[in-house]
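1. Here is the input, now give the coordinates:
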Amino acid sequence: MAIDLHIHSTISDGEYTPEELVMMAKKAGLSAIAVCDHDTTEGARLAVAAGEKIGIVVIPAVEVSASLQGEVIHILGYGINLGHLELNQVLGTIVSYRYRRAESILANINQELIAAGRRAVNTQDILDLGKEKPITRADIAMYLLEKGYVKSRNEAFDLWLDKYNIPNKDFSVQEAIDVIHRAGGIAILAHPSSPSMSLNTISTKLEDHKAILQDLYRNELDGVEVYRFLQQIEDEKKYLEIVESIGLVATGGTDFHGPHYLGSAPTIGAKEIPDSVLDKVLTTIEMRRAKNPS
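-> As a prediction, the model looks like this:
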């Protein structure tokens, strides 16, 4: 049966609540999903509870922002203990960084707007989101769009959000892998060929990606998100060959955020993923838990 192991909810930068996502997955005939919100386990907690009620497997998950060679990389944690104290403390630190980043980005945007004789952004409207969820750049882009400062989310990123972004270089990929393991989960490198938050931001050469993955494997990375919606089939084949040659697990998902999110899959389960992936992921989680009981 179909699965989707990379979905985002309103708890981070998605357009549907965790409960809505679980219901959508059930209606779509999916057998298992993972809600992987950015730097918070709250979306996964709500999704797991909803899945138990309607009978669909929801793997406890999170997408952690970390640094590798000076670039931001995303690491998926599957099978984590959602109440793990250390993991949630680490995520809380990253969420605090996101708040400070939002303050800095908004201050720079307002400086430009005021210099151009335009109305400044009400920063508190956006910062108040931090009381409920991690503040993402997508949140800022949506606010700027809704208030008429830009005509599209893309324009917000092109004008300001990329220029004034402050990468979090204080939390390494190795630290992310280690804390996910201590929380009883497995660590998966997300969207390796994506234009951003991926290995492509370090190098666009496939041989460099292989060398990086070999090094991460030696440092106990468990797998790579090979099956992705926005990826050429040829690239998928190349990454699958690399991953299998190293001994990493191949996982997959749509990275679904919602129909209005630029670059998102159109719906949950839009990417065909081999049936064997779920079994391999669950087996690897059990093996990791036996090695690193949380």
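2. From now on I want contacts and neighbour counts done on CA atoms only, so please keep to that.
-> Will do.
3. And for Val121, the neighbour number?
-> By the criterion of other Cα atoms under 10 Å, Val121 has 19 neighbours.
4. State whether it is indeed within a helix.
-> No: assignment of Val121 by DSSP: H, G, I helix; E, B strand; the rest coil gives coil, placing it outside any helix.
5. Return the distance of the residue nearest to it when sequence neighbours are not counted relative to Phe157.
-> Leaving aside its chain neighbours, Val121 sits nearest to Asn110 (6.2 Å; criterion: Cα to Cα, 6 or more residues apart in numbering). Asn110 sits 15 Å away from Phe157, going by Cα to Cα, to the nearest Å.
6. List the buried residues of whichever strand or helix holds Ile285.
-> Using DSSP states H and E, the element containing Ile285 is helix 276-291. Judged by neighbour count (16 or more other Cα atoms under 10 Å), helix 276-291 contains these buried residues: Val277, Leu278, Val281, Thr284, Ile285, Glu286, Arg288, Arg289.
7. wait, which of those residues is closest to Leu68?
-> Checking the buried residues of helix 276-291 against Leu68 by Cα to Cα gives Arg288 as the nearest, at 23.0 Å.
8. show me what contacts that closest one?
-> Shown in contact with Arg288 (Cα atoms under 8 Å, 6 or more residues apart in numbering): His181, Gly184, Gly185, Ile186.
9. mind putting those in CSV, neighbour count, distance to His260 and secondary structure included?
-> Below are the contacts of Arg288 laid out as CSV (neighbours: other Cα atoms under 10 Å; distance: Cα to Cα, whole Å; DSSP: H, G, I helix; E, B strand; the rest coil):
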residue, neighbour count, distance to His260, secondary structure
His181, 28, 34, helix
Gly184, 25, 34, coil
Gly185, 31, 31, coil
Ile186, 32, 31, strand
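10. Now the second one, please; I'll put the structures next to each other:
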Amino acid sequence: MRSELQLMGVDLHVHSVASDGLHTPRELLSMAAGTGLSAISITDHDNVGSIAEASSLAPAHALELVPGLEMSSHIREKDAHFLAYYLDYESPRLHERLSWLREARLERTRTMLALLRSQGVELSLEELGPITEGGAIGRPHVAELLVRRGYVRTVGEAFERFLQRGACCYVEKEVLPPSEILDLILDLGGVPVLAHPGVSRIDEHIEELASAGLQGLEAFHADHTAEQIGLYRRLASELGLIVTGGSDFHGEGVRGTRVGANDVPDWVLERLKDRRDALAGQPRG
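-> I've put the predicted structure just below:
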């Protein structure tokens, strides 16, 4: 629970219906304002479709909207997710790469639905449309449809039985290599941050990523223990990186978190802005 002395905070990692979240930008901003946050970043997977709408709505909620994006990669068969803050989200170069990734997500969903059919579960792409509200399809949307159709009782059960890594209907997704993601974010004026390192468990690669252009670690994450938060804050300091934080909220019933769940202090955003400004003064290429 937020202390009386910490009346504000930030959440720099939430997802909307533009990717695999279950809430609209308007709903997310309302949640953030109700929690007493000062700023929020909607960091959809491979999609910047919610940024313009959220930016226009944020002032009415007395919120600062930080443009964001989350991109996935692999490092030696382990997942590595990168958060991009303040990048030029209208760049044609960015949209070309994101379009390719979204098409790969669609093909992944088709494969998941085929695997579900092999388990006696009949779902269609058309049924997913109202849940995604025109955004990219992700596993939480499939999980929500499984609940609505009565195949499972909860989103968590859907992941455990069908959709999580190792389950019968899990499908790997196409990704870009880390070097390409880091270069893309930096070239477009953004700040690349490694998301939830305590979940990805790729600590042995963080120094290498820092040398390749990584600028920060998401030390404050809903799934990190106090010990992990301390570890990544120390590691960031040693490597000259900033720290960020967020709830990684996808929707009610998904992963048991909420907007603003892990009390990320305001100074995290100030350091992020400082790093953005410092990078802007450095030539690229």
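11. residues in structure 2 matched by the helix holding Ile285 of structure 1, start to end?
-> Aligned using TM-score structural alignment, helix 276-291 of structure 1 spans residues 267-282 in structure 2.
12. one step back: next one: the residue nearest to Val121 of structure 1 from Glu103 of structure 1, what distance?
-> Taking Cα to Cα as the measure, Asn110 of structure 1 falls 11 Å from Glu103 of structure 1.
13. and Pro178 of structure 2, what pairs with it in structure 1?
-> Following TM-score structural alignment, the counterpart assigned to Pro178 of structure 2 within structure 1 is Val173.
14. Can you get me a residue count around its match?
-> By the criterion of other Cα under 10 Å, Val173 of structure 1 has 24 neighbours.
15. Look up which helix or strand the closest residue in space to it that isn't next to it in sequence falls in, please.
-> Of all residues not flanking Val173 of structure 1 in the chain, Ala66 sits nearest, at 5.1 Å (Cα to Cα, 6+ apart). Ala66 of structure 1 belongs to strand 61-68 when assigned by DSSP H and E.
16. quick one: that strand to structure 2 mean distance?
-> On superposition with structure 2, the mean distance recorded for strand 61-68 of structure 1 (mean Cα distance after the TM-score superposition for structure 1) is 1.3 Å.
17. which residues touch that strand?
-> Residues outside strand 61-68 of structure 1 that contact it (Cα under 8 Å, 6+ apart) are 34-41, 44, 72-80, 82, 91, 94, 168-173, 176.
18. Could you do stretch 222-240 of structure 1 as well?
-> Outside stretch 222-240 of structure 1, the residues within contact range by Cα under 8 Å, 6+ apart are 186-193, 243, 248-255, 263, 265, 270-273, 284.
19. could you measure the residue nearest to the spatial centre of structure 1 against His191 of structure 1, distance?
-> Centroid-nearest residue in structure 1: Glu63, 4.0 Å away (criterion: Cα atoms, centre = their mean). Distance from Glu63 of structure 1 to His191 of structure 1, counting by Cα to Cα: 11 Å.
20. now swap in Ile75 of structure 1 and tell me
-> Noted for Ile75 of structure 1: a distance of 9 Å to His191 of structure 1, by Cα to Cα.
21. Which one's more surrounded, the two?
-> More neighbours surround Ile75 than the other of Ile75 of structure 1 and His191, with 32 against 29 (other Cα under 10 Å).
22. how about that one, secondary structure?
-> Per three-state DSSP, Ile75 of structure 1 ends up strand.
23. dump the residue contacts of the alignment partner in structure 2 of it.
-> Matched to structure 2 by TM-score structural alignment, Ile75 of structure 1 sits across from Phe82. For Phe82 of structure 2, the contacting residues are Glu70, Met71, Ser72, Ser73, Ile181, Pro192, Val193, Leu194, Ala195, by Cα under 8 Å, 6+ apart.
24. if you set the cut-off to 10 Å instead, what comes out?
-> Applying Cα atoms under 10 Å, 6 or more residues apart in numbering to Phe82 of structure 2 gives the contacts 43, 45, 69-73, 178, 181-182, 185, 191-197, 214, 216-218.
25. same question, Asp277 of structure 2
-> By Cα under 10 Å, 6+ apart, the contact set of Asp277 of structure 2 is Gly189, Gly190, Val191, Arg271.
26. any chance of these in JSON lines, with distance to Ala62 of structure 2 too?
-> Rendered in JSON lines, the data for the contacts of Asp277 of structure 2 read as follows (distance: Cα to Cα, whole Å):
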{"residue": "Gly189", "distance to Ala62 of structure 2": "26"}
{"residue": "Gly190", "distance to Ala62 of structure 2": "24"}
{"residue": "Val191", "distance to Ala62 of structure 2": "24"}
{"residue": "Arg271", "distance to Ala62 of structure 2": "21"}
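27. what's the farthest-apart pair in those residues?
-> Top of the distance list for the contacts of Asp277 of structure 2 (Cα to Cα): Gly189 and Arg271, 15.9 Å.
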